[in-house]
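**Student:** Take this sequence and fold it.
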Amino acid sequence: MPAVPDEDSGIHCRLDELLEQRGMTLTRLSALVGVSIVNLSVLKNDRARAIRYSTLRAICDALDCDVGDLLVVGPHP
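**Tutor:** Down below sits the predicted model:
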């Protein structure tokens, strides 16, 4: 069954926490991965509906983390 557009997926992006732990800004991450600050902000605020594997890999490489460190599954609402 396809997701409803406004449905909470239960996936949480920990981008804000990882940036803080590494002392990195969203602006710096944007420059490193070649993704706009606006798009990273959408991801950071759990409003993204999709992410390319190449973008996910670039973010994980820049933050020296695994996908599971960045994206976590929470309980279903």
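**Student:** okay, CA-based contacts and neighbour counts for the rest of this
**Tutor:** Will do.
**Student:** Just give me the neighbour total for the nearest residue to residue 22 once chain neighbours are set aside.
**Tutor:** Leaving aside its sequence neighbours, residue 22 sits nearest to residue 63 (Cα to Cα, 6 or more residues apart in numbering; 7.4 Å). The local packing of residue 63 (other Cα atoms under 10 Å) involves 19 other residues.
**Student:** Please report how far residue 63 lies from residue 17.
**Tutor:** 11 Å (Cα to Cα, to the nearest Å).
**Student:** For the comparison step, fold the sequence that follows:
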Amino acid sequence: MPVTVTLDQLLAARGMTGRDLAERIGLSETQLSMFRSGKVRGIRFSTLARMCAALECTPGDLLGYAIDPSDLAAPPEA
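**Tutor:** Okay, here's the model as predicted:
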């Protein structure tokens, strides 16, 4: 999947731990860990907004994307 999560770099740049962020935004450490590792299939906009507010960043700072032509050929996920 060409979508990447850059949360670890943002946390390091801000001197925060995953635990700190999870507590600030009301997620469990397990939920945040799943997001950090890219093992989630989606994220709620409200959760993304809380992350951005806590880290003083934009969604584009948290997520990266590399174009993959095979994405256009893949059937839509149900």
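**Student:** TM-score for this pair?
**Tutor:** The TM-score (TM-score structural alignment, normalised by the length of structure 1) is 0.84; 69 aligned residues with a Cα RMSD of 1.1 Å.
**Student:** Regarding residue 4 of structure 2, what is its secondary structure?
**Tutor:** strand (DSSP: H, G, I helix; E, B strand; the rest coil).
**Student:** That one matches what in structure 1?
**Tutor:** Residue correspondence to structure 1 (TM-score structural alignment): residue 4 of structure 2 is matched to residue 12.
**Student:** just checking, that match touches residue 43?
**Tutor:** No - in this structure, residue 12 of structure 1 is not within contact of residue 43 by Cα atoms under 8 Å, at 9.2 Å.
**Student:** got a list of what the residue nearest to residue 22 of structure 1 touches?
**Tutor:** 18, 19, 22 (Cα atoms under 8 Å, 6 or more residues apart in numbering).
**Student:** Looking at those residues, which is nearest residue 38 of structure 1?
**Tutor:** Nearest to residue 38 of structure 1, judged by Cα to Cα, of the contacts of residue 63 of structure 1 is residue 19 at 15.6 Å.
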